[in-house]
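>>> got a sequence here, can you build the structure:
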Amino acid sequence: MKRVLLVIVALLVVTGLVLTFAKRPEPLDPALESAKRLHDGPHTVAYYDVTLTDTTRPSQAHGNFEGSDSRELKTRIWYPSDLLREGRPAAKPLPLLIYSHGFMSMRTGGAYLAEHMVSKGYIVAAMDYPLTNYSAPDQPYVVDVVNQPGDVSFLLDHFTSWHRDQGNLFEGAVDETRIGAFGLSLGGMTTTMAAFHPRFRDPRIDAAVSIAGPSFPFTELFYSHRQLPYMMIASPIDALVDYRANALPTLLVPGAILVTIEDASHTGFADMAKMLRFMRNPDKLGCDQVKSNIDASSEDTWYHLIGTPEEGVAAIDAPPLCEMDPLPVGMNPVRQHWLNQLAVSSFFESHFAEDPAVRRGNRDFLLNTLPREIAEVRVDVNNN
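Prediction:
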């Protein structure tokens, strides 16, 4: 028995080493500015989980799920533990970011981004959306994306309340002039709606990033309802969210930035994709999972629920999913994480860093240095 246990332990150790070190991409040249910016900031990262319940809005019935009169939001909050301690007001308010996960994902889907931003002095929070997360009742229900901007506002309400709550961990910790939102895939769509939608938007959001998020129904009118810094990160070989229909229209938004990462897969943007770096293209798994759930979880004509033509939402169906055959070879997801991290962090720092010179430096890095140093990256800006 001892020998069997030793063999099992040895296999687990070997498996762990393989998953940690095997097939990792070549590190960036340390002389590059990009390599230096990949280093974490000076702050210690901590997190905790809390379940918040919105009793004012329901979780709608679908399939075999009978619905609920509330929305339960399992939430993870990452914070710099050297700056924030319970029972002691923060020395100064910090920028806050809300991350939104994709369809069939969860609140940890952007963990690598959250941890990096917290090391730079940010607070980051993410929720399991009640009906689109991986463990949603019956099965994930894509139509519920229309309710997710309200979840973002609900979470922001808590942070602004905690900011004023004596003895709370976040007492005095939230800078309400530096609130950002970002998300992947369906979470990118959630972020875009929370930023711009005439009815669903939250005016407290000061900057927004959609990572491979669907935007096909949004017209120029949709983005005209308010102005704020906005960036889309996308790839031409994305098998789930068509680049031409969803990413290129970003350049219709005044001041918007489009970061194109060649050879990046859609699935490769998620935190768990680091475990898929042995695959030729992680979108093979992503397509299999999403296609097996999304058809059964939606109705033929649900996009009208997002908005009306008068609000800037076109009455069109989504482009087809996963029609690339064969799938091209995708970038190593670990390298993809690095490039995504560089784009996201420099974008938010270009708007939220306290020092104007640091803000300018981050904007110059994002627009000029990053695409010059990294061959797979192209950056376009609508300067109109």
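
>>> drop to CA atoms for contacts and neighbour counts, all remaining ones
Will do.

>>> ok, Leu38 to Phe103 distance?
Leu38 sits 28 Å away from Phe103, going by C-alpha to C-alpha, to the nearest Å.

>>> who's more crowded, those two?
Taking other C-alpha atoms under 10 Å, Leu38 and Phe103 do not tie; Phe103 has more neighbours (23 against 15).

>>> here is a second sequence; please produce its structure as well for comparison:
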Amino acid sequence: MRKILGILILGLIMSGTVSAADNRVDGLRPDAPELAAPGDNAIGVRTLQFINKGQVDILKVEAGKPLPTYDRPLTVEVWYPSDGAKRGGSYENVYLRDGKTQVTLFGQAVRDAAPAKSAATYPLIIISHGYPGNRFLLSHLAENLASKGYVVASIDHTDSMYHDKAAFGSTLVNRPLDQKFVLEEMDRLGKDPDSFLNGLVNANDTGLIGYSMGAYGSVITAGGGVTKAATELSWGAPAGTLERMMAGSEEHKALLDDRFKAIVSIAPWGMTYGFWDAEGLAGVRVPMFFIAGSVDDVSGYEKGVKAIFENAVNADRYLLTFVNANHNAAAPIPAPAESWKPVDNLDFVPFEHYADAVWDTLRMNNITQHFVTAYFDSHLKGDADKKSYLDIIETASEGVYAVEKDGTQKPEHNYWKGFQNRTAKGLILEHKTKAN
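As a prediction, the model looks like this:
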């Protein structure tokens, strides 16, 4: 049946009903919430190559032998506000989930555009993809935030990409290290007279967006040290190489960086596998905005993402839940047209890596753009008015939409701010303040 479906979809693709021109990352539905709309800035984009020297080469670790090291390469895509009038461009040769097929994506950013000339610097956002993934998986958020006055750096995590997926232990160890290293590099380039980023980046006000394994890394970056049991798993990081992330260790404390002011953690993996406990999560100090699907069967929901949210008691935090969404809630771009057809090296259609069975991906993208804008604007730009988009009733379906013909709100109106009538459905936003 799967093969028959694949043949039918392939026929649609070949007929032009679905084409590569549909591979847009900048979509905006008519029912999108208010803050999902792009900002006023044109967007530039450039690709940077970083080298993190002297890192442990997890793939070559052997028990009983000294830890081997190497210079770890990282490709980073950087989006930034531009003064250019032109809008629109493409991202070429982007790998799909099968690690073989390359496609073109389309959006608003212009390759190598001149950066905006502003007296003020822009807050930095770092994006960390899932396992496997790539730096374009959350490009809808990257473009959207850059248009609103942020510099955004999205990482290609070596050993965790579609085309170079390797031992899971590398992902476990390197995620938080990559996040911290990219922060250091972006801060350095923001002060380098020879860099296009000179005077553009305010790394002292940095946000982090992590998805799945990127979100696992974000919990560690926020202060959540892992358990001792997590460092001893036979299928995990070898030879104790994860011990530096262990709760209470001096190495983990040294990894924490107060330049991270706010974190968005989408479907963080690890809780259901014993990577954290209440003691370790009590170490989280950075404000966090969690996002999850209520039927996530990869990271878990009640015993997974929600348990992390509940136990991060020393941080102010939110949890946005997409009711009946799975692990692909919120983060991935809409499935590229080419992902709709079966491939030889996967036992599923790549489409399934991007899509959700219940929620429309673009709808989830727009809702995420709305809340991430409100969250980062309030934390990184000091925009107090944006907090009103977060101070809403918990269950969206219980909201009452009541306005006069002139738009004036009636006393009983408590509908989610920024949402059109009848559009705040299937969503829950919980908020907990840090312990006293």
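
>>> so after superposing, what's the score?
Here the TM-score for the pair of chains, by TM-score structural alignment, normalised by the length of structure 1, is 0.73; 324 aligned residues with a C-alpha RMSD of 3.6 Å.

>>> need the longest helix for structure 2.
The longest helix of structure 2 (DSSP state H) is helix 168-189.

>>> quick one: the following helix or strand past that helix aligns where in structure 1?
Once the chain leaves helix 168-189 of structure 2, the next helix or strand it forms, by DSSP states H and E, is strand 201-211. Aligned by TM-score structural alignment, strand 201-211 of structure 2 falls on residues 174-184 of structure 1.

>>> doesn't Lys92 of structure 1 fall inside a helix?
No. Counting by DSSP: H, G, I helix; E, B strand; the rest coil, Lys92 of structure 1 is not found in a helix; it is coil.

>>> can you get me a residue count around the counterpart of it in structure 2?
With TM-score structural alignment as the criterion, the equivalent of Lys92 of structure 1 in structure 2 is Ala120. Neighbourhood size, Ala120 of structure 2 [other C-alpha under 10 Å]: 10.

>>> list the contacts of the match of strand 201-211 of structure 2.
93-102, 110, 159-160, 163, 188-191, 195, 204-213, 269-270, 348, 352 (C-alpha atoms under 8 Å, 6 or more residues apart in numbering).

>>> now it on structure 2. Mean distance?
Here the mean offset of stretch 174-184 of structure 1 against structure 2 after fitting is 1.5 Å, by mean C-alpha distance after the TM-score superposition for structure 1.

>>> list the buried ones in that stretch?
Neighbour-count burial for stretch 174-184 of structure 1 flags Val174, Asp175, Glu176, Arg178, Ile179, Gly180, Ala181, Phe182, Gly183, Leu184 (criterion: 16 or more other C-alpha atoms under 10 Å).

>>> likewise for stretch 134-146 of structure 2?
Applying 16+ other C-alpha under 10 Å to stretch 134-146 of structure 2 flags 134-146 as buried.

>>> which of these lies closest to Ile155 of structure 2?
Arg135 (5.2 Å; C-alpha to C-alpha).

>>> counterpart of Pro130 of structure 1 in structure 2?
Correspondence of Pro130 of structure 1 to structure 2, assessed by TM-score structural alignment: Thr158.

>>> so which bits of stretch 216-236 of structure 1 are buried?
216-219, 222-223, 228-236.

>>> OK, contacts around Val305 of structure 2?
Contacts of Val305 of structure 2 by C-alpha under 8 Å, 6+ apart are Ala267, Pro268, Trp269, Met271, Phe290, Ala292, Ser299.
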